[in-house]
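*Asks:* With the input below, show me the fold.
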Amino acid sequence: MRMKLAATAAIALATLPITANAEGEVNIYSYRQAYLLEPLLNAFEKETGIESNVVFAKKGLAERLEREGRNSPADVVMTVDISRINELVERDLVQGVSTETLEKNIPENLRHPEGKWYALTTRGRLIFTSRDRVEEGEITTYEELADPKWEDRICTRSGKHPYNIALFSSMIAHHGEAETEKWLAGLKNNLARKPQGGDRDQIKAIAEGVCDVSIGNSYYYGNMLQDENQRPIAEQVRLVFPNAEGRGTHVNISGIALTKSAPNKEEAIKLMEFLSSPEAQRIYAEANTEYPANPAVKPSGLVAEWGEIHPDDLPLHTIAENRNAAVKMVDRVDYNGE
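*Replies:* Just a heads-up that it's a prediction; the model follows:
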């Protein structure tokens, strides 16, 4: 396989060469890490003969696309989080694509209504609880995070992080802004410390006794269990799939979008269709302990062991529409303050 990979910080993006208009190639700008893409693109080339060129970055790809304009060599963008992929739509950097294969493989609530992005995997925004200090079933919903019984017992990362903003946006969709703001203020009052770190750090904080409850993406827990050094930490928490008996657990996505420039449009669409296929969905989901977006593909490995997830079927584009309101709400309740 001759996948070409360039990994870079955003500051160096403009200097990275990538071949455009090459026959039998597809050019990918990616926020997803190289090790997650390699097995997928190996399989794609084996099936189609189409080679892949990848530029990886932690940030700055939307800005690069804007600078490059119609001369951009990028065919697709692969990204994580609904807000990041929706940013591409808001900046008018992607185009709609609709094929029978994509619409068959990806459910309506996991794709843009005009085909401007498609989910490839999903991850639940779960509640983690101490196995020692919280009884099983003691908390079962997001709403209960604001219950005063959890005062000084909850840890989270920044309220401004896209993963939390997406959760807060979903709460706005379900409860309206006024009720959600009361809930968010209650959650803030229950924090054991100022929001900090990432999702794994919240699990570590539970293990260290700093707090008893946290919020995090399911795949972080899975990755910790697969790490020999972090497994003992992860084993000290219990997974809770919030609202499983009601509207369902909030999920976020990794996804793909076709750029407006797309010099290799035909090859790019073939890649999008391949990534939605059962074969690719199994590879992609297993690589990062995520859930397949294609409902015909069942979770496997660790993810299957956790039990069935009942995802909230709220359309993700609705969550994206509430993003700005959620960001302002975080500021109003001073969520990240002392």
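*Asks:* Please make it C-alpha for all contacts and neighbour counts, starting now.
*Replies:* Noted.
*Asks:* Need the three-state assignment for Gln238.
*Replies:* Wrong residue type there; residue 238 is Arg, not Gln. In terms of secondary structure, Arg238 is strand; the call rests on DSSP: H, G, I helix; E, B strand; the rest coil.
*Asks:* Now do the contacts for it.
*Replies:* Taking CA atoms under 8 Å, 6 or more residues apart in numbering as the contact definition, Arg238 lies against Phe128, Thr129, Ser130, Arg131.
*Asks:* same thing with Val89?
*Replies:* Contact partners of Val89, counting by CA under 8 Å, 6+ apart, are Lys116.
*Asks:* residue ranges for the helices of the stretch 51-200 of the chain, please.
*Replies:* Secondary structure of the stretch 51-200 of the chain, counting by DSSP state H, counting those that start in this stretch: helices at 61-68, 82-90, 100-105, 162-189, 199-207.
*Asks:* What is the last one packed up against?
*Replies:* By that I understand helix 199-207. strand 118-130, strand 213-217, helix 218-225, helix 231-234, strand 237-240 (3 or more CA pairs under 8 Å, 6 or more residues apart in numbering; DSSP states H and E).
*Asks:* what's next to it, contact-wise?
*Replies:* Contacting residues not belonging to helix 199-207 are listed as 128-130, 155-157, 211-217, 220-221, 224, 233-234, 236-237 [CA under 8 Å, 6+ apart].
*Asks:* switch to 10 Å and redo it
*Replies:* With CA atoms under 10 Å, 6 or more residues apart in numbering as the contact definition, helix 199-207 has outside contacts at 128-133, 153-158, 163, 192, 195-196, 208, 210-221, 223-224, 230, 232-238.
*Asks:* Next, the structure of the following sequence, for comparison with the previous one:
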Amino acid sequence: MHVKSIHAAGLSALIAASVGTTALAAEVNIYSYRQPDLIAPLLEAFTEETGVKTNVLFLNKGLVERMKAEGENSPADLILTVDIGRLSNAKDEGVTQPVDSAAINGTIPENYRDPEGHWYGLTTRGRVVYASKDRVPQDTISYEELADPKWKGKICIRSGQHIYNVALVASMIAHHGEEETEKWLTGVKDNLARKPNGNDRAQAKGVFAGECDIGIGNTYYVGLMQNNEKEPEQKDWANAIKVLFPNSGDRGTHVNISGMALAKHAPNKDDAVKLMEFLASPKGQELYAERVYEYPVDPNAQASDTVKNFGDINPDKLPLAEIAKNRPKASELVDKVGFNN
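*Replies:* Prediction:
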């Protein structure tokens, strides 16, 4: 295996060891919020195709703060992360640089990339409804409908301040404005079966246990549960739900992204851009999407069979950069209506 998963101190030591001798040749250093085992097959394929090795530093928090502290001496070449909030924050905090590549722009639709080229989406996940197969007869739904009193005491959701839900609220602001979104958010709160808690899988578990009839979660968690051999009880949670794609018949379902950004002080810039172009290629997107149970952003790339079985997705065409601008206000509204109370 050419893929190396290196802890923070290890990667720093690796870089330091090259100082005063020779620069690292044909390598790319990746700071990642995604688990190394999820991206390993993708990076192995890149190395086999190009001969360029990769080193992965996995962090579950503090990635941007670390890069700011490292400054010009940062060994990071590429950032891999999830959520438009994290990508836009990396840009806002000044740890990325723009990339202008015809190869990347040719496969990444405009609404899934930063207008200035600081970040690019690679795969999408829908923010969908996990509906009970037994207790919810309808097969269509809208986000607006979640505030309908008919769902009172029947909705499960994780914290309203989680980045996935903040992005959803931000998209509602983009479509309806702050005032209407506040009313909507209050209505959803009034329909909750319990205090927001847990992760997205916990919402499917809540539906399975009869605590609620619908849960809000990302599509990829369904694939993770369906194929979880270590905790097979999660297969029961997945089998208890059907995936409903909100607003699929009109503006489309809100999606978020897994994406990439070139580090501001990338010491191996040329090879890092080469990796970005590989990740953006149909082959790279398909490999990545299959591994993480997400949808490729390239309309010509194929989703995995597991993902296809979720159903057809009609993603919201609103540029994610526009949605990201509403994230601060969305977070304020979550607190204003006391959503987590």
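*Asks:* List the TM-score for the superposed pair.
*Replies:* Both chains were compared after superposition, and using TM-score structural alignment, normalised by the length of the first structure their TM-score is 0.96; 332 aligned residues with a CA RMSD of 1.3 Å.
*Asks:* Let's verify the aligned partner of Asn340 of the second structure in the first structure: helix, strand, or coil?
*Replies:* The equivalent of Asn340 of the second structure in the first structure is Asn336 (alignment by TM-score structural alignment). Counting by three-state DSSP, the backbone at Asn336 of the first structure sits in coil.
*Asks:* for Tyr29 of the first structure, same thing?
*Replies:* Tyr29 of the first structure is classified as strand under three-state DSSP.
*Asks:* which ones are touching it?
*Replies:* With contacts taken as CA under 10 Å, 6+ apart, Tyr29 of the first structure has the following neighbours: 6, 18, 53-57, 61-62, 64-65, 73-79, 256, 259.
*Asks:* From Leu16 of the first structure, how far out is it?
*Replies:* Distance from Tyr29 of the first structure to Leu16 of the first structure, counting by CA to CA, to the nearest Å: 11 Å.
*Asks:* what's the overlap in contacts for these two?
*Replies:* Looking at what touches both Tyr29 of the first structure and Leu16 (by CA under 10 Å, 6+ apart), the common residues are Ala6, Val55.
*Asks:* Pretty sure Ser248 of the second structure sits against Val129.
*Replies:* No. Look at Ser248 of the second structure against Val129 with CA atoms under 10 Å: they stay out of range, at 11.8 Å.
*Asks:* between these two, who's got more neighbours?
*Replies:* Between Ser248 of the second structure and Val129, counting by other CA atoms under 10 Å, Val129 is the more crowded of the two (29 against 18).
*Asks:* Please pull up the equivalent of the more buried one in the first structure.
*Replies:* Matched to the first structure by TM-score structural alignment, Val129 of the second structure sits across from Ile127.
*Asks:* quick revisit: quick one: residues contacting the nearest residue to the match of Asn340 of the second structure once chain neighbours are set aside.
*Replies:* Once its chain neighbours are removed from consideration, Asn336 of the first structure has its nearest residue in Pro195; the separation is 5.7 Å (CA to CA, 6 or more residues apart in numbering). Contacts here follow CA under 10 Å, 6+ apart; on that basis Pro195 of the first structure touches 154-160, 188, 202, 335-338.
*Asks:* Tell me which stretches of the stretch 201-338 of the first structure form strands.
*Replies:* 213-217, 237-240, 251-259, 291-292 (DSSP state E, counting those that start in this stretch).
*Asks:* Just say which of these is most tucked in.
*Replies:* strand 291-292 (a mean of 28; mean count of other CA atoms under 10 Å).
*Asks:* okay, that one sits on what stretch of the second structure?
*Replies:* Taking TM-score structural alignment, strand 291-292 of the first structure hits residues 295-296 over in the second structure.
*Asks:* Could you do stretch 244-252 of the first structure as well?
*Replies:* Aligned by TM-score structural alignment, stretch 244-252 of the first structure falls on residues 248-256 of the second structure.
*Asks:* Need the distance between the two termini of that stretch.
*Replies:* First-to-last residue span, stretch 248-256 of the second structure, CA to CA: 15 Å.
*Asks:* what sits up against it?
*Replies:* Outside of stretch 248-256 of the second structure, the residues that reach it under the criterion CA under 10 Å, 6+ apart are 82-85, 112, 121, 123-128, 140-143, 164, 167-169, 171-172, 175, 218-219, 244-247, 295, 312-318, 320, 323.
*Asks:* Put the buried members of those residues into a ChimeraX selection.
*Replies:* Here is the ChimeraX command that picks out the buried ones among the contacts of stretch 248-256 of the second structure, judged by 16 or more other CA atoms under 10 Å:
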select :82,83,84,85,112,121,123,124,125,126,127,128,141,142,143,164,167,168,169,171,172,218,219,244,245,246,247,295,313,314,315,316,318,320,323
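*Asks:* which residue sits closest to Gly153 of the second structure, ignoring its sequence neighbours?
*Replies:* With sequence-adjacent residues excluded and distances taken as CA to CA, 6+ apart, Gly153 of the second structure is closest to Ala193, at 4.0 Å.
*Asks:* residue in the first structure matching the one you found?
*Replies:* Checking TM-score structural alignment: Ala193 of the second structure goes with Ala192.
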